[in-house]
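**Q** Structure here, sequence nowhere to be found:
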């Protein structure tokens, strides 16, 4: 009986000696690792706030960093306890590959969202054209961007195609040039027409004086002499000036007796 007791006692001591140190080591690794993760997450958050990252991008990147480090810590703990981690890592890799293949489109949209939030080709409130859609940016998410069209229609654009397309940001600068083309008859005086068109531009208080507005002959078309009418405006005034000048140009040309040519239908009578 005493021999059996001594045997079991020795086994317990041997087991405690072998695995006790591993358990203690694992506890130390867990404490130090958890502290290091919190430190890295806090530092990363401060850096992102300092560089003015979008809130949604900050949250996603912080979660990504935190979970990645936790998984790494768990694998390290298993290794400290003597549990083989090679197969565990292989399973994680295979699962990651399978998920990646199943979510190729979503991952492309995610990557596009990260690029948009990181490099900021546009921000909320900007009027843009991209991926075949135009509108005011209402919200930028990780996978999609929400636009509101001039008709106030809601358009959801996937970030993958959007980030890979040509993006025109009409709101990037404070000023924008309004370009209009006006055609008049070949019988009308060019200098007089230029004066009338320039007067329309300079009479509108929303058309900026600097850069100066410009009127010039741009094309001798089949049935009209075309004038480029250009004036710089503030972004917020673009459409107001567009509509105001379109009406003012028509009224001014009519008052000056200058004709805007239009197609005339010609009836051909059959002889006999």
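**A** Noted; the coordinates are in hand. This one's a predicted model, so the numbers in the text were calculated from it and none came from an experiment.
**Q** CA only for contacts and neighbour counts going forward, please
**A** Fine.
**Q** Show residues contacting the helix or strand hosting residue 241.
**A** Of the helices and strands defined by DSSP states H and E, residue 241 is found in helix 238-255. When contacts are taken as Cα atoms under 8 Å, 6 or more residues apart in numbering, the neighbours of helix 238-255 outside the stretch itself are 176, 178, 193, 196-197, 200-201, 204, 206-207, 233, 259-260.
**Q** got TSV for those, with neighbour count, distance to residue 78 and secondary structure too?
**A** Conversion of the contacts of helix 238-255 to TSV gives the following (neighbours: other Cα atoms under 10 Å; distance: Cα to Cα, whole Å; DSSP: H, G, I helix; E, B strand; the rest coil):
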residue	neighbour count	distance to residue 78	secondary structure
176	17	61	strand
178	19	66	strand
193	23	85	helix
196	18	83	helix
197	24	80	helix
200	22	79	helix
201	26	76	helix
204	13	75	coil
206	17	70	coil
207	24	70	coil
233	25	65	strand
259	17	87	coil
260	17	83	coil
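**Q** got the contact list for the residue positioned nearest the centre of the chain?
**A** Ranked by distance to the mean C-alpha position of the chain (Cα atoms, centre = their mean), the top residue is residue 116 at 4.0 Å. Residues in contact with residue 116 (Cα under 8 Å, 6+ apart) are 122, 159, 163.
**Q** ok, the first one to residue 138 distance?
**A** Per Cα to Cα, to the nearest Å, residue 122 is found 11 Å from residue 138.
**Q** Which one's more surrounded, the two?
**A** In this comparison of residue 122 against residue 138, neighbours counted by other Cα atoms under 10 Å, the higher total goes to residue 122 at 19 against 16.
**Q** need the contact list for the more buried one.
**A** If you count contacts by Cα under 8 Å, 6+ apart, residue 122 has them with 116, 128, 169, 172.
**Q** any idea how far residue 148 is from it?
**A** Residue 122 sits 14 Å away from residue 148 when distances are taken as Cα to Cα.
**Q** Kindly indicate whether residue 152 is helix, strand or coil.
**A** Three-state secondary structure (criterion: DSSP: H, G, I helix; E, B strand; the rest coil) places residue 152 in coil.
**Q** Centre of the chain to the helix ranked longest in the chain, how far?
**A** Selection of the longest helix in the chain by residue count, based on DSSP state H, yields helix 2-50. Relative to the mean C-alpha coordinate of its chain, helix 2-50 is positioned 45 Å out (Cα atoms, centre = their mean, to the nearest Å).
**Q** one more structure, for comparison:
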């Protein structure tokens, strides 16, 4: 006991200096803990106000909180005199190895964050991207899950989505139904156009504005091609598309308007021997 008292007496200045450093290090850790928690809460609140997916918000909050705490731990260790340069170098090497090993996953994660932040689509939208199409069911951190029209589940890595074109069929409230209807050269063109006008006006799902367009699109090899362009609400696109095609065929049959098969005229020339 006397030896301990003598050690304390002989090293009062050193013990006092280290006590102050330890106290400062503890204060730094406390401030770092408080700052990391509050900054994380502020970030989560801001992201949730923008309707960012909760899973991504939680994941990002955990990463940021850990990074801030790690920074303050290094500062605290440096305060008590521990050399952190080698520790930082070792941590950097380990981080680089992990990043290289998880390069694809990190790319998918970053792409998932971009998708949710910029929102090119949302759950319930029908999209075409990365060579597939379907209704968006869920946007996850590393992948997006689609449901195809024939009820297949399609899982697409997020990096493939951000690296390709995205067509969102549900982004706008209205869509245009485009049809190309061919009639024979011998059919009455004016009568055919009148029938098409009547059919578009009779369908209550077709919007009056913008006005439907019916015009001659091309004088093709086997037919006169008429274009029919009408605007509908996005939810009515396929029902109108299918019913309009059926009604056109039935009406043309009743009115004697021929929809020709592809055909070719072949001229035979007889050669005579001189």
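**A** Ah, there it is. Model, not experiment: these values are computed from the prediction.
**Q** Tabulate the contacts of residue 122 of the first structure in CSV, adding columns for secondary structure and distance to residue 220 of the first structure.
**A** What follows is the contacts of residue 122 of the first structure, written out as CSV (DSSP: H, G, I helix; E, B strand; the rest coil; distance: Cα to Cα, whole Å):
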residue, secondary structure, distance to residue 220 of the first structure
116, helix, 44
128, strand, 33
169, strand, 32
172, coil, 34
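**Q** Please list only the buried members of those residues.
**A** Taking 16 or more other Cα atoms under 10 Å as the criterion, what is buried in these is 116, 128, 169.
**Q** so when I look at residue 231 of the second structure, I'm seeing a strand, right?
**A** Yes. According to three-state DSSP, residue 231 of the second structure belongs to a strand.
**Q** Quick one: residues contacting the spatially closest residue to it that is not a sequence neighbour.
**A** Spatial nearest neighbour of residue 231 of the second structure, chain neighbours left out: residue 176 (4.3 Å); criterion: Cα to Cα, 6 or more residues apart in numbering. Neighbouring residues of residue 176 of the second structure by Cα under 8 Å, 6+ apart: 229-232, 237.
**Q** can you check residue 194 of the first structure too?
**A** Taking Cα under 8 Å, 6+ apart as the definition of contact, the neighbours of residue 194 of the first structure are 215-216.
**Q** before we move on, the earlier item: what about the helix or strand following the longest helix of the first structure, how far off from the second structure?
**A** Of the helices and strands lying after helix 2-50 of the first structure in sequence (DSSP H and E), the nearest is helix 55-80. Here helix 55-80 of the first structure is compared with the second structure after superposition; its mean distance to the aligned residues, by mean Cα distance after the TM-score superposition for the first structure, is 1.6 Å.
**Q** I'd like to know which elements helix 55-80 of the first structure is packed against.
**A** The elements that helix 55-80 of the first structure packs onto, with contact taken as 3 or more Cα pairs under 8 Å, 6 or more residues apart in numbering; DSSP states H and E, are helix 2-50, helix 104-119.
**Q** which outside residues touch the helix or strand just after it?
**A** Along the chain past helix 55-80 of the first structure, the next helix or strand (assigned with DSSP H and E) turns out to be helix 86-102. With Cα under 8 Å, 6+ apart as the contact definition, helix 86-102 of the first structure has outside contacts at residue 107.
**Q** that older thread, turn the contacts of residue 116 of the first structure into JSON lines, columns for secondary structure and distance to residue 46 of the first structure.
**A** Output for the contacts of residue 116 of the first structure, formatted as JSON lines (three-state DSSP; distance: Cα to Cα, whole Å):
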{"residue": "122", "secondary structure": "coil", "distance to residue 46 of the first structure": "23"}
{"residue": "159", "secondary structure": "helix", "distance to residue 46 of the first structure": "26"}
{"residue": "163", "secondary structure": "helix", "distance to residue 46 of the first structure": "27"}
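**Q** Out of those, which comes closest to residue 11 of the first structure?
**A** Proximity to residue 11 of the first structure was ranked across these by Cα to Cα; first place goes to residue 159, at 61.6 Å.
**Q** so who does the closest one touch?
**A** When contacts are counted by Cα under 8 Å, 6+ apart, residue 159 of the first structure touches 108-113, 116, 142-145.
**Q** gap between it and residue 143 of the first structure?
**A** Counting by Cα to Cα, the gap between residue 159 of the first structure and residue 143 of the first structure amounts to 6 Å.
**Q** Identify the contacts common to these two.
**A** Residues touching both residue 159 of the first structure and residue 143 (Cα under 8 Å, 6+ apart) are 109-110, 112-113.
**Q** Going through those, which ones are buried?
**A** Buried by 16+ other Cα under 10 Å: 109-110, 112-113, out of these.
**Q** ok, back up a step: now the longest helix of the first structure and helix 55-80, what's the angle there?
**A** Using axes from the mean of the first three to the mean of the last three Cα atoms, to 10 degrees, the interaxial angle of helix 2-50 of the first structure with respect to helix 55-80 works out to 160 degrees.
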